[in-house]
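Chemist: I'd like to go over a predicted model; first the sequence, then the structure.
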Amino acid sequence: MSSESDIRQIVTRLLPAPEPMPDAGDLVADFVLEELGNEPPVPAAVLIALVRRGSGYNVLYTRRSGGLRKHSGQVAFPGGRIDPEDHDAAYAALREANEEVALYPEDAQVLGYMPYYYTGTNYFITPVVAIVEPRAPFVPNPGEVDAVFEVPLDMLVQEASYQTFRIVHRGQKRESWQIDFEGHRIWGITANLTRRFRDTVLAGDGHVA
């Protein structure tokens, strides 16, 4: 997954624009850990950054700060809520990446979008896929991020890189994908999104457009 033809194939498997939010009653949450209330879904965006390194690409991840109120210490893609002043999901994802790890938006070329992902915490996530050629090292914002790391794209396309993560929460068994890399454990929403990216975009097992 390092040639220009690979990137062209990736583009053909992405959506040219974010999917609109359907009626709330049509949304089905993945990896539910708590009962969803009657609040409307929260629009959010994450950046799946394909960081060019030499002749190949890595995918950028963060480990959230241990001081955060929600999901502290967990691995995530850069991203967050889409604010009213954000132009679109890509703008929000790149803004958040700049705030979290000092990724310059000008260093990113947006390739397209994956279908929305609705979480068990009531977030309506638009995954934004972009090539990034960083002009400087990524620097974690200590208020939000404890660490930043990259996983080779060639590893993420391999079936053997994925295991099953199991958790018992309030007496209920839940499962997600799991990826282990150099002491980092990726699970839950982030692992499920990575697997979906692998299946539909990298491996091309399903066409998303």
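Modeler: Done, it's in.

Chemist: drop to CA atoms for contacts and neighbour counts, all remaining ones
Modeler: Will do.

Chemist: remind me, longest helix of this structure?
Modeler: helix 89-101 (DSSP state H).

Chemist: list the contacts for residue 74?
Modeler: Residues counted as contacts of residue 74 (C-alpha atoms under 8 Å, 6 or more residues apart in numbering) are 63, 64, 186.

Chemist: tabulate those (a markdown table), appending distance to residue 138, neighbour count and secondary structure.
Modeler: A markdown table is the format used below for the contacts of residue 74 (distance: C-alpha to C-alpha, whole Å; neighbours: other C-alpha atoms under 10 Å; DSSP: H, G, I helix; E, B strand; the rest coil):
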| residue | distance to residue 138 | neighbour count | secondary structure |
| --- | --- | --- | --- |
| 63 | 13 | 23 | strand |
| 64 | 15 | 26 | strand |
| 186 | 19 | 24 | strand |
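
Chemist: from residue 174, how far off is the residue minimising distance to the centre of the chain?
Modeler: Nearest residue to the geometric centre of the chain (C-alpha atoms, centre = their mean): residue 77, 4.2 Å. Plainly put, residue 77 is 21 Å away from residue 174 if you go by C-alpha to C-alpha, to the nearest Å.

Chemist: putting a second one here so we can go through both:
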Amino acid sequence: MSDKGLPEWLEPVARAARTIAPEQLSRFLPPEHGGRQAAVLILFGEGERGPELLLMERSGSLRSHAGQPSFPGGALDPEDGDPEGDGLLRAALREAEEETGLDPAGVQIFGVLPRLYIPVSGFVVTPVLGWWRAPSAFHAVDPAETARVFTVPVVDLTNPANRATTVHPSGHRGPAFLVESALVWGFTAGVIDRILHFAGWEKPWDRAKHVTLDWRA
């Protein structure tokens, strides 16, 4: 363990979080004004196959990002407090508990990534990094919002055979991961891709391997 209570394998992520610039994470950056503040929890744990990430799959009936795998998270509520203070951290933990049933007392926040923008929904999203030092049970709390909750071993995320480039009907291309019977793409895949890169975990992969997205995506 490090002096901050983190496992040694997680230190590269903590270091990257302290130095990474917004434009190194995404080309979609928040506008000067507007946008709804939100936070997601990027939760690292230790599973049977080593380091892993907690993800969820959104219900197919939702109006935005339906059926997409994502990090737990959502918009700030008034009770979360100041978004310039600890409000975003509280929002990330509260949403994770509401969506996955995990116990936030077992999560150690160890970093915050720069705010990013999701143009299709107008959210200004802050990725909050957590270490699951005391894992708890998880499940899809509300099936109307969450189809399932699952963990993905980091070794599967770094496996070149599980990587691809998605091609959206709009022409936009981005990284994707084919893991746990899911296609992880969009905002979530973009952030995972950058974390793997800046943590030094990325392995060369075939960017010419394309997956065409449905027009409803």
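Modeler: Cool, got the structure. Quantities reported herein were computed from a predicted structural model and do not represent experimental measurements.

Chemist: tell me what the longest helix of the first structure is packed against?
Modeler: The helices and strands touching helix 89-101 of the first structure, judged by 3 or more C-alpha pairs under 8 Å, 6 or more residues apart in numbering; DSSP states H and E, are strand 42-53, strand 79-81, strand 123-132, strand 145-152.

Chemist: what does that helix contact?
Modeler: By C-alpha under 8 Å, 6+ apart, helix 89-101 of the first structure touches 18, 44-47, 78-83, 86, 103-105, 110, 126, 128, 138-141, 144-145, 148.

Chemist: mean neighbour count and distance to residue 94 of the first structure for the helices and strands packed on helix 89-101 of the first structure - can I get that in JSON lines?
Modeler: JSON lines is the format used below for those (neighbours: other C-alpha atoms under 10 Å; distance: least, C-alpha to C-alpha, whole Å):
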{"stretch": "strand 42-53", "mean neighbour count": "22", "distance to residue 94 of the first structure": "7"}
{"stretch": "strand 79-81", "mean neighbour count": "22", "distance to residue 94 of the first structure": "8"}
{"stretch": "strand 123-132", "mean neighbour count": "24", "distance to residue 94 of the first structure": "9"}
{"stretch": "strand 145-152", "mean neighbour count": "19", "distance to residue 94 of the first structure": "15"}
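
Chemist: SS state for residue 174 of the first structure?
Modeler: Taken by DSSP: H, G, I helix; E, B strand; the rest coil, the conformation at residue 174 of the first structure corresponds to strand.

Chemist: and the one 3 residues further on, by the same measure?
Modeler: Applying three-state DSSP to residue 177 of the first structure yields a three-state assignment of strand.

Chemist: ok, it - how many residues close by?
Modeler: The tally of other residues near residue 177 of the first structure (other C-alpha atoms under 10 Å) stands at 20.

Chemist: was I right about it contacting residue 193?
Modeler: No - the criterion here is C-alpha atoms under 8 Å, and residue 177 of the first structure misses it with residue 193 at 9.1 Å.

Chemist: aligned partner of the residue nearest to the centre of the first structure in the second structure?
Modeler: Aligning on TM-score structural alignment places residue 77 of the first structure opposite residue 71 in the second structure.

Chemist: ok, now which ones touch its match?
Modeler: Shown in contact with residue 71 of the second structure (C-alpha under 8 Å, 6+ apart): 40, 41, 42, 54, 55, 56, 188.

Chemist: mind doing that once more with 10 Å?
Modeler: Residue 71 of the second structure makes contacts with 39-43, 53-58, 92, 96, 127, 149, 187-189, as judged by C-alpha atoms under 10 Å, 6 or more residues apart in numbering.

Chemist: do the same with residue 66 of the first structure
Modeler: 72, 73, 74, 142, 143, 144, 145, 146.
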